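For reference, the sequence and a predicted model appear below.
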Amino acid sequence: MAALRVVVVAGSRRNLLNLSKTLHVSRANMSFSSLPPGKKVALSALGVLSAGGAGLALMLHQSVKASDLELHPPSYPWSHGGMMSSLDHASVRRGYQVYKQVCSACHSMEYLAFRNLVGVSHTEAEVKVLAEEIEVVDGPDDTGEMFTRPGKLSDYFPKPYPNSEAARVANNGALPPDLSYIVNARHGGEDYVFSLLMGYCEPPGGVAMREGLYYNPYFPGQAIGMAPPIYNEVLEFDDGTPATMSQVAKDVCTFLRWAAEPEHDQRKRMGLKLLMGTAILLPLVYYMKRHRWSVLKSRKMAYRPPK
């Protein structure tokens, strides 16, 4: 019986070897030419629809992004644009002077208080003097009456108009936007604001401007209700800087960048500290990882069959 079992096992092994030699695995041919006509038509239609949809989305994006006559603001080399560059606080001080003497006649900054200027562009004593120049309606007092008082550090910048309706009436229906976050609210940031202030020009041939509107290629629609606000020598800076048109626009844009991001310098300072701390800790963490995992990484696993 043992000899018969050996012969049967040997014969079955020989048959399996012969069978493996005769079997050939067919490779799947997934080329486009081998597909049925119906699938070819469906794939072709899907490709055409995908390409058409992508092209339509790109065209819509370009049409919404800007019209043919609207210019995109160029990128200017701002002194605070670098990763480790801080704001020019002398420029912030001059920019506040521009806002106070020029822009505040129409535009408000209702989210900025006088105390925010302390330690940034002015000393505390200087800011107190600036705040006391305005009259603030406060109250009621002990008799129930409202009264006026000089401004304090905690007061916010005064508004030029009591409400939006009065602002529209005074500006031919146009509502001057609040400038507290205007740099972050406009595509292009300070580049857009600078280009808008410097971009007033005569309309091209064939373009007629309605009365009370001014041509500016950087403004959406190219017709803006704000008259050119700045020009050469529109004011005199306290520090003696020549008040050219470009200098005035640059300083007020720097001031608006600070107003939109008062934490600008602190954010970059903390980011630099984080990078320095990471550069120190990362090699230590990598060494600890190699040290802790060295036992597992250097293990040799050997299979020992049971005897």
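Yep, that arrived.

CA atoms for contacts and neighbours, from now on please.
Fine.

Does anything pack onto the lengthiest helix in the chain? Which helices or strands?
The residue-count maximum for a helix in the chain (DSSP state H) belongs to helix 264-297. Using 3 or more CA pairs under 8 Å, 6 or more residues apart in numbering; DSSP states H and E, no helix or strand is in contact with helix 264-297.

which residues touch residue 89?
The contact partners of residue 89, by CA atoms under 8 Å, 6 or more residues apart in numbering, come to 120-121.

alright, now check it against this:
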Amino acid sequence: MVRIIGFFVGAGFVFVLLWSLVVNGLDYFRNPPEHAAYYYFHKDPRDAELPSDGMMGKFDRQQLQRGFQVYKEVCAACHGMKYVSFYQLTDLGYSEAEVKAIANQWAIEVPSVNPDTGEAATRKALVSDRFPSPYPNETAARAANNNAYPPDLSLITEARHDGANYVYSLLTGYANADTYRNAEGKPVPNDAKPPQGLHFNPYFANLNIAMPAPLVSDGQVTYADGTKATVDQMAKDVSAFLVWTAEPTLEARHRAGWAVLVFLLIATVLAYMAYRNIWANAKRQVSIRGPLDPEFRERMDEAKADSGIAG
């Protein structure tokens, strides 16, 4: 009796599950869910075509210096780089005297303590210091940016998918939501347009970003090397610089990788040549063992004769 009741209970569960699957499946195909606006308007990053791209990628020191200049004059007012030290700028081609001057003239001073009073204070940056944050803490940063927290840029190209291309596309992708059209020619729906305090950018995850366009016009930065500072050029330069801040050893890693590949190739060739030299001409000889071995049979016959065993 218990088995019969258990069978009917189990059958009831199976029936309910199948019914739910069929009903919900039909409802899904009859009334497919509506995609959010970002599904239709979000764009994949464009290729910045930086010299550091690819397996043979190398940094362009001139471009890195230009990118640092863009960061210094445009981005540093809101974004810190807490994992990068001033002394690392020597890798960009700056002399020690230039790096010392950059640190000493940095607009944001380093938090410190007054040795006489023990109270909080600030001081000029030293070469050994890391780039100071423009805000004392996250609360102050949000208070100054409409409750949005400006991310640290030290590792931003590693923290975002397709990092350098994402940064480049984001900086150059701001658009007017009222006039913007996607690839199919559709306008941005009203519920997807940026509310007060946000800005439309199809390269941002949910289309609306708190940061206003930082690069607004050509010539916003005057490059020391004479390069024309278009918005596109400035975006590429600062993206290249942020690739360096995230992975300053990129060139060394590429060199080590190629050295390992060459070593493995040579080792493979030597191993194959050793195989050909030692084993290629060796013939595998299969000899008979066991009852069918003629020598074994001969010894068995001798043993039987000595023992007087017939056969």
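Right, received. Where do you want to start? Everything numeric here is computed off the predicted structure, so don't read it as measured data.

And the TM-score between these chains?
Here the superposed chains carry a TM-score of 0.73, computed using TM-score structural alignment, normalised by the length of structure 1; 250 aligned residues with a CA RMSD of 2.9 Å.

quick revisit: residues of the longest helix of structure 1 that come out buried?
Neighbour-count burial for helix 264-297 of structure 1, counted by 16 or more other CA atoms under 10 Å, picks out 264-265, 268.

Kindly indicate which of the residues you listed lies nearest residue 276 of structure 1.
Lowest distance from residue 276 of structure 1 to the buried residues of helix 264-297 of structure 1 (CA to CA) belongs to residue 268, with 12.3 Å.

Aligned to the closest one, what sits in structure 2?
Matched by TM-score structural alignment, residue 268 of structure 1 corresponds to residue 254 in structure 2.

How about residue 67 of structure 1?
Matched by TM-score structural alignment, residue 67 of structure 1 corresponds to residue 39 in structure 2.

Tell me, how many residues neighbour its match?
12 (other CA atoms under 10 Å).

Same question for residue 216 of structure 1.
For residue 216 of structure 1, the neighbour count with other CA under 10 Å is 25.

got it, and the one 10 residues further on?
A total of 17 residues lie near residue 226 of structure 1 under the criterion other CA under 10 Å.

Helix, strand or coil: sort out the aligned partner of it in structure 2 for me.
Aligned counterpart of residue 226 of structure 1 in structure 2: residue 211 (TM-score structural alignment). Of the three states, residue 211 of structure 2 takes coil according to DSSP: H, G, I helix; E, B strand; the rest coil.

Can you show me the helices along structure 2?
Using DSSP H, helices in structure 2 cover 2-30, 37-41, 61-70, 96-104, 138-144, 156-159, 163-172, 231-246, 250-278, 294-307.

now the ones you listed as a markdown table including distance to residue 126 of structure 2?
Putting the helices of structure 2 into a markdown table (distance: least, CA to CA, whole Å) gives the following:
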| stretch | distance to residue 126 of structure 2 |
| --- | --- |
| helix 2-30 | 63 |
| helix 37-41 | 45 |
| helix 61-70 | 18 |
| helix 96-104 | 6 |
| helix 138-144 | 24 |
| helix 156-159 | 24 |
| helix 163-172 | 29 |
| helix 231-246 | 19 |
| helix 250-278 | 26 |
| helix 294-307 | 90 |
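
Determine which of these approaches residue 129 of structure 2 most closely.
helix 96-104 (8.2 Å).

Tell me which residues of that closest one come out buried.
In helix 96-104 of structure 2, counting by 16+ other CA under 10 Å, buried: 99-100, 102-104.

Just tell me the aligned range of that helix in structure 1.
Alignment of helix 96-104 of structure 2 against structure 1: residues 124-132, by TM-score structural alignment.

The matching stretch vs structure 2, mean deviation?
Here the mean offset of stretch 124-132 of structure 1 against structure 2 after fitting is 1.2 Å, by mean CA distance after the TM-score superposition for structure 1.
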